[in-house]
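1. this is the structure alone, sequence omitted:
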């Protein structure tokens, strides 16, 4: 399958693709991060507990964790243009629904639509990068992958600050409304710049049964994680049955939704997926849990809480930009893991009377793992994945990232079950120490990281 671009005769990366690639890939991060400072205002306005507003986080990630590899598979089969345009349009619709939502239930529906709509941007971008590499006969510029990662990372870390400013200016509904102009921009640039698919349409049917079993596995797991209890263990049984059925199906169908035989034989790629899960568990626990404590436990407004996170944003941007072109992925991940461990330990020292410089210091140090971990994992995947399955592989990377976000959301709901107080923050910190230690063990044990990127992809 090939994609024709406007400069087919050239040998340089078509830089007209960069704007729609970046715009599409940041739609999910901006909606993931802005909601962090909106959970408390939304809960106050709609009379919802933290365990209930946590569904605004989980609903988006459940939809996206399921949808990303599905859309990635479709991108591999049919090219990125139409899926990118359809997803962007759905984001705009979700923005309108969130702006007008009368209750929490409708807001959750809006977040589900946002999750589905933002599925196309990242797999489409990774597909285009790999496609341009094939067209030009050489590896895509390191700066392109770095721009993609840094833009998403930048949005993640400045999202709470930006969201806090929006809430201060127009209330919490403004973080939904901002999706409307973003979606319009994506549609316009997508129509003008994305190439049309010129390959042959596949003759095999899409594996709908496999997709359904995959979705059932994730849904049952998330429902249990939201409120773990002995009388809900049946959800884990459902998850196990769906997972077993999914594995049985994918190992036997001609054109599987996810070719488990390929992934099963690629240990380094699987390790990257697990690292992404652990990194995002820690990252989003900070964004959601720590931010809620700043507002409810430390008494800051949404705008001020966003400003406290600003040092993390600035430091992460600097770190990502400076290290983005370097292929020393293992040292990056070691430093990122150590940084996350330090942050988690410092969280244990916080209380309602802590001087403001202490939470600012926590967010500053947090910029280190924020700027290193996601970038290193994304770039490692680019070299580890099968080029013909780059859309599905990159979509699955996001799936594992969103699983981490789901775990962090569940942990936040558990520790903040009765409110975002200091005791809950300390419990969350101990949980994050365990996550950071597991991350470091996994990185130190993976010697293959030292060889990633030493050869250009074919």
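-> Here it is on my side, so go on. Quick caveat: nothing in here was measured; it's all calculated off a predicted structure.

2. use CA for all of it now, contacts and neighbours both
-> Fine.

3. pretty sure residue 252 is in a strand, no?
-> No. Applying DSSP: H, G, I helix; E, B strand; the rest coil, one finds residue 252 to be coil, outside a strand.

4. put this beside the first:
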């Protein structure tokens, strides 16, 4: 009887590699937030160049996550996880020794590519355990995954400020080395060696669909570069041509990288991807835009700015912990959307003389959608995606997430063209308000969310 119960239970040993692999991306996304100014001063790089430290990682992950996710679906999570975590360690070493901003940007790209495997692998493991046990994986597992990633994303600036205070900005790269070593060791020990789902006599090349991946990469990279640098608008022609070729090829491919027919017929999943984009636009505007304003507009040190963001972590974790075991998705999204609207309005009342208590209130309000939206969007993807492509769907969700991050970064760059002033923050707040209102409207009108709670 004990063995039968054990076989029907989620394998808790998988939680450690799932969490460790998933946090590698948010830790590198968030630590850099308070390091941009010190890096620019140390390497003599203007803001236009240090911005590529953010964009480089997002470009790599936006393209790499769905590609890696597809490989996870085909060949299993273990090999992709181990290779990815090794790349994170290599990128960390490269960042520690980087002599200039170009090498440092290359290190961020390597780190970004390395972090692509963690989250799709984790989602695939959750699905595989559900198949193995014959029952849905506990809500607490998905909650632990969401809470760990958002915890790191929010606490990252605080940790980054402390690391910079202790050993300078290079410590924000050095921290990847021990993290990668631990993740490798735990992954080697705990992750199953089983191959992926698909079994076929077709060649590896036909299964992977290299032409589809190449066209997807060309279309997405050109689009992201246009979003990141609007003056590069001629690249939009590459986006259009590569995108059209991608659609034509994927509709004919025997084993398409993107199964467009399935995606087109899954409207609820596409709306979830849209919510991922809109939610990320707001959350990353806070992570980068608000953080820069705290340092330059409000005059706080990097360490103090990190501490000022700490209530986001406390509120986000508290909200996620309280609601995580409840399967309800639509209610979480509605409250999260309303929280984003309130947050954007509060930013309009900030000035260079705003008291600390008001900054704390802003951070606490920001934590509510941070805790609810990430959890709800993740759980929606898990339940809406084709079980055979849950890893690649999770990767696509992350692509939309990083599209939102780049939109936030581009908006912040335009709003702060003359520095991270209060006026620039208010421009950013209006963009956040628009994204939040669309998020709310899409959620109110999406009745398919009710069926996920059955």
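-> Okay, I see it. Being a predicted model, the structure only gives us computed values, none of them experimental.

5. residue contacts, residue 165 of structure 1?
-> Neighbour list for residue 165 of structure 1: 303, 306 [criterion: C-alpha atoms under 8 Å, 6 or more residues apart in numbering].

6. quick one: the aligned residue in structure 2 for it from residue 43 of structure 2, how far?
-> In structure 2, the residue paired with residue 165 of structure 1 is residue 162, using TM-score structural alignment. Using C-alpha to C-alpha, to the nearest Å, residue 162 of structure 2 is found at 20 Å from residue 43 of structure 2.

7. pretty sure residue 350 of structure 1 sits in a helix.
-> No. Using three-state DSSP, the assignment for residue 350 of structure 1 is coil, not a helix.

8. hang on, the earlier thing: now do the same for the match of residue 165 of structure 1: helix, strand or coil?
-> helix.

9. in what helix or strand does residue 418 of structure 2 lie?
-> Secondary structure assigned from DSSP states H and E places residue 418 of structure 2 in neither a helix nor a strand.

10. state the number of residues packed around it.
-> 10 (other C-alpha atoms under 10 Å).

11. wait, what's in contact with the aligned residue in structure 1 for it?
-> Matched by TM-score structural alignment, residue 418 of structure 2 corresponds to residue 418 in structure 1. Each residue near residue 418 of structure 1 by C-alpha under 8 Å, 6+ apart is listed here: 49-50.

12. any idea how far residue 418 of structure 1 is from residue 428 of structure 1?
-> 14 Å.

13. common neighbours of these two, please.
-> Residues within reach of residue 418 of structure 1 and of residue 428 at once, by C-alpha under 8 Å, 6+ apart: there are none.

14. which residue in structure 2 aligns with residue 118 of structure 1?
-> With TM-score structural alignment as the matching criterion, the partner of residue 118 of structure 1 in structure 2 is residue 115.

15. ok, now how distant is the nearest residue to its match once chain neighbours are set aside from residue 382 of structure 2?
-> Once flanking residues are discounted, residue 115 of structure 2 sits nearest to residue 25: 5.2 Å by C-alpha to C-alpha, 6 or more residues apart in numbering. As judged by C-alpha to C-alpha, residue 25 of structure 2 and residue 382 of structure 2 stand 19 Å apart.

16. more neighbours, these two?
-> residue 25 (26 against 21).

17. so the more buried one touches residue 112, yeah?
-> Yes. Residue 25 of structure 2 lies in contact with residue 112 (C-alpha atoms under 8 Å); the separation is 7.0 Å.

18. element containing the equivalent of residue 220 of structure 1 over in structure 2, please.
-> Alignment note (TM-score structural alignment): residue 220 of structure 1 maps to residue 222 of structure 2. Using DSSP H and E, residue 222 of structure 2 sits within helix 210-228.
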